[in-house]
Structures are given as C-alpha cells and as structure tokens.
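Novice: okay, sequence plus prediction incoming.
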Amino acid sequence: MEREYSLEGVKLVVKEGDITAEEVDAIVNAANNHFWMGGGVAGAIKRRGGVEIEREAVSKGPVPVGEAVVTGAGRLKARYVIHAAVMGQDLATDGEKVRRAALSALKVARESGVKAIAFPALGCGVGGLPYGISVKEMLRALEEFIASGGELDEVRLVMYGEVAYREAAEAVEVYLSEKD
C-alpha cells in the first residue's frame, strides 16, 4: 500500500513496508541519544545492515535529544543511516522531541547531499507516541526545513504494518487539508 502527496513541492510518499529495504539516499533510525540499537526500527536496521552501523553511531554519541548523526549503511540499499535521537535513556518522547529530531535529521541529510530520504514513525514504537502526532510533527519539521532553504526530491514515510500505514496516511491528509 502506498499513497503519494506533495508538500511545498517535495514528493511525499506514505507507504507500508520495511524501511530497511528502501532504495533511497538515506533512511532515518528512530534512536535513543546514545545510539544503542536494540529493538524496533533500530534493531531491524542493525540486523539487516550489520553491527558496524551501531558501532559507528555509538562512537558519535551521546548527543542531546533532538539531535541527529549520520553513519554508513552497511549492507542496506541506502547510502546512509541518519540516527535521530527522539528519546533519552528514560525512553520517553513527545511531539516536540520528534519535531526537533526530524528537523535535525533533515539538516544532516542536506549536509550529506541526500535528495531522497525515508523516515519511520519516529517515537511510536518504544516511545509509545500515537502515529498521528508523530506524522504531524515530522511534516512540521519538513515544512520548517523547506522554509529555511532545504531541498529534497522525495520524503518517504515508511510504516510498519497496515494500522500504522492507515493512521499515517490519514494524518498526512488531515495535515494537508488544514493547510488549504
């Protein structure tokens, strides 16, 4: 399942799938601020891409929640993994932390020459944030990034499972309808 939209001239795709299989310049990891990669999206990235991704990320941390770092992507199809720290050791997050982490990930992407990027539902797994809040805050970050001169060709929101996909697509449609 997949739906395509446009936000400020950027192709925005919401799809159900496995983010580790995406063929984009970079995928975003929903990370803790120490960049340990245990469960959820982080665990899947480590299993498929290799432990060297975690080793490189950990060597760049810890960072304040809301920051992001870039590493190689190991065996993944993407060139980079951008680790967005949406939570600290307390594993708690909120919309503001997601927005800051997504914006940091986009800035790191720009510095790395990324034109196509895939995001998971930041803060929704371990962090327990509702999909609608996560998606709204990621879209706010994308608009802020574009307003500051950031350029991207494509942003994918890759949701794991049908429920996540449906809720994310609905959140995008509500967000875009409120802009009109």
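Specialist: Happy to help now that I have it.
Novice: from here on, contacts and neighbour counts on C-alpha atoms
Specialist: OK.
Novice: so what's the residue count around Trp36?
Specialist: Under the neighbour criterion other Cα atoms under 10 Å, Trp36 is assigned a count of 18.
Novice: put this next to the first one:
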Amino acid sequence: MIRTGDGNLLRADVDALVNTVNTVGVMGKGIALQFKRAYPSMYKAYEGAAKNGEIRLGRMSVWETNQMTGPRYIINFPTKKHWKAKSRLADIESGLIDLIRVVDEYGIKSIAVPPLGCGNGGLDWADVEPLIVAAFQAIPEVDVLLYPPTGTPSAASMPTNEPRPPMTAGRAALIALLDGYSSQAEASTSLIESQKLMYFLQVAGEPLSLRYEKAWYGPYADNLRHVLKVVEGHYLRGFGDGATAVMDAEPLDVLPGALDAAQAFLDGHPDTGKRIERVLELANGYETPYGLELLASVHWIAKEDPRASGDADLLVKEVQKWTPRKGRMFSEMHIRRAWENLRGKGWVTEPAHV
C-alpha cells in the first residue's frame, strides 16, 4: 500500500529509509546532508564505498542501523553520478528495479521514499511519481510512505547525531557577532545578514579566510555557508540542510550554551571583541537584510573602485547597475546615506590626491 508521507522523512516509523545520494561520496546538501548528520557512521561507510567505486547508478547500497528502535536499514539510492550533475529518469528507473529487489531480499515491510531525483536533481515529480508507484505494485504487501517534494522540513526537526565540532576562533566570532546583532536588532539573524556581518568583521581585520565575491545579494562567501553547515544543530539553528532558497530560509538562532562556549574562547582574544563591537556600531540603524545588504554593497564598490570611494555620484551609479534588482531596490538617497555612514565611521576613506 502506498500512502503520502508528510513531515520529516527521517522521523518516519518504518523498517527502512531511502536516502538519495551521488556516486562520489558527498552528502553536502538537502536530504543527504540530513542523513549524514543523523547517521554519521552510515556516512563513513558510504564515503568509503564511494572511494572504492562501489556506489553505482542502478544499484542500492544498504546500511544496517543495528538500533533497538527506529529504522533497521538505510538504503542509499544513487540518483546521479556527481553531486553537481542533474538526475536522469533512466537512472531512477534502473534504481527502482534494484530497490524492489532489496526490499524483497531483506524482508522489509515498510519503507519511506523521498522524491527521487527531484529537488537538487532537477527531475519533475509528475514524471517520477508514476515510476515509483508502478515499481511498488510488484510488492503490494509493503507499506510505502511516499514523500512528494513539498518543501524542506524545519531545521528543528532535523536530527543531529554527529559529535559537536570544537570551538575555533572563527566559530566563536560568528556566534558572538550573531548573538550581539540579534540582541541589537531584537530579531533573529537572516542568512543575508549573517553574510554581511561576517564580511564587515573580516574587513575590520579579523583573520577569517572568507572568500568574498560580488554576488546577487552583495558580497558573498561560499565558504561561510560551509561553516554554517558544520555548526548547525550544535551552536546555531536555522541553516538546516542548506537546500532552502536564501529569501525563504529560516533565521539563524544561537543555541543554549553556544554563547558561553564562544565567550570562553574569546576571553583570550580581546581584539576580536573590539572588532565585533565596531561591526555592531556600524550596523546600528541598519538592522534588516535590506540595510546590511545596502551597507555591504556600497562598501564593496568603494573598496573595489577607489574612484567611487570619494565620488558619491559614481558610487550611486555603480551600486545601481550591480544588478537590476539593486537598481530598483536601492534609492540614490539610501546609497548616499550608507556611503556617508561608512565614511563617517572610518570604513571608507577617500583616495589620496596627488
């Protein structure tokens, strides 16, 4: 019997959970990242099998949980070769044939199945669902919970069983800065705001090794995203599995005990505390995603084009042509005020005249 599942697939009360994977040993996003966090030993086994060339399209990789409660098996279903690639219907079809074999061979009576190859894989659920339904008609006695692509579960519902990562200078600075900002803003911190806050902290002199580049929402560092992924569920909550679009993402909250751990680390780094205070002072009055994107975008232009640091007309022009979105969103008045704020607080200096 096939029923529609809802909520978080990893919390389904079934014999087996199906996880969608690639063949190269990476579980970096989406439901695969959720499985990696919930079953770290499974991930190590999968990673090793991938290195040995044992993870192949059309072939299931089964891992026994050996738990007294919960699912007995995790079935890794390869939906694409490389994590950057798109899924193909032919690989879903061949994989379903082997999935049915595994379910029958292992005596599985109930199973939870995600939308195979949809989401990051790019396939259409209207094409995939009939294939899954048709495949399980061969074993109608099995109870199937089929999860459509209805959105990412809440970050709080995603189990984390990985060991807590050690505190580092960069993680401590992130936690302390986000906590200070959320207190100042009287609201949780969005992903956009976290990117801009850490951008300014690095500009202030904190050695973070964040690789910022010019992006859609202003300066963006992809390796900060990797930091958020590591600390999720341990020090911060809200990043989830990283699959949600930035404008739809949950805000980031500092978890209980995280600030104490960060402050204990930072007690020996007084310069970091001073830099955090300087960033928070700059952000005063700009505590929204709009405000921080505006400040960071104006600063980026002034930094990248020394002429613009002393020419407000040129700076306005460059900010507004960054993207059509910025051109519509950021008014000349707001850009000029942000520029004046940055200059007045010593974040932007005029070029020397010869």
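Specialist: Yes, it's here. Predicted model, so just to flag it, every value in this text is computed and none were measured.
Novice: TM-score for these two?
Specialist: Overlay of the two chains. TM-score (TM-score structural alignment, normalised by the length of the first structure): 0.72; 147 aligned residues with a Cα RMSD of 2.3 Å.
Novice: buried ones in stretch 35-55 of the first structure, by neighbour count?
Specialist: Within stretch 35-55 of the first structure, the residues scored as buried using 16 or more other Cα atoms under 10 Å are 35-37, 41-47, 49-50, 53-54.
Novice: try stretch 258-278 of the second structure
Specialist: Under the neighbour-count criterion of 16+ other Cα under 10 Å, stretch 258-278 of the second structure has 258-259, 261-263, 265-266, 272-273, 275-278 buried.
Novice: strands of the stretch 51-200 of the second structure, start to end?
Specialist: In the stretch 51-200 of the second structure, the strands defined using DSSP state E, counting those that start in this stretch lie at 61-64, 73-80, 110-113, 143-146.
Novice: the stretch 201-350 of the second structure too?
Specialist: 212-215, 218-221, 236-237, 253-254.
Novice: need those in CSV with mean neighbour count and distance to Ala176 of the second structure, can you?
Specialist: Below are these laid out as CSV (neighbours: other Cα atoms under 10 Å; distance: least, Cα to Cα, whole Å):
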stretch, mean neighbour count, distance to Ala176 of the second structure
strand 212-215, 14, 21
strand 218-221, 22, 19
strand 236-237, 22, 11
strand 253-254, 21, 9
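Novice: Ala31 of the first structure - how many residues pack around it?
Specialist: For Ala31 of the first structure, the count of nearby residues is 32 (other Cα under 10 Å).
Novice: out of the strands of the stretch 201-350 of the second structure, which is closest to Trp125 of the second structure?
Specialist: Closest to Trp125 of the second structure of those, according to Cα to Cα: strand 236-237, at 29.5 Å.
Novice: which residues in the first structure does the closest one match up with?
Specialist: Residue correspondence for strand 236-237 of the second structure in the first structure, counting by TM-score structural alignment: none.
Novice: again with stretch 196-213 of the second structure
Specialist: Stretch 196-213 of the second structure maps onto no residues of the first structure, going by TM-score structural alignment.
Novice: try stretch 12-21 of the second structure
Specialist: Aligned using TM-score structural alignment, stretch 12-21 of the second structure spans residues 22-31 in the first structure.
Novice: and the helices in the first structure, which stretches?
Specialist: 40-49, 51-59, 95-111, 131-147, 162-179 (DSSP state H).
Novice: what's the most buried one of those helices?
Specialist: Of all these, helix 95-111 has the most neighbours on average by mean count of other Cα atoms under 10 Å, namely a mean of 23.
Novice: how distant is that helix from the center of its chain?
Specialist: Centroid separation between helix 95-111 of the first structure and its chain, computed with Cα atoms, centre = their mean, to the nearest Å, is 8 Å.
Novice: so where is that helix in the second structure?
Specialist: Using TM-score structural alignment, helix 95-111 of the first structure corresponds to residues 89-105 of the second structure.
Novice: mean offset of that stretch relative to the first structure (after superposition)
Specialist: Taking mean Cα distance after the TM-score superposition for the first structure, the mean distance separating stretch 89-105 of the second structure from the aligned residues in the first structure is 1.7 Å.
Novice: circling back to that earlier point, buried ones in the match of stretch 12-21 of the second structure?
Specialist: Using 16+ other Cα under 10 Å, the residues of stretch 22-31 of the first structure that count as buried are 22, 24-31.
Novice: please flag which of those sit within strands.
Specialist: Of those, the ones assigned to strands by DSSP state E are 26-31.
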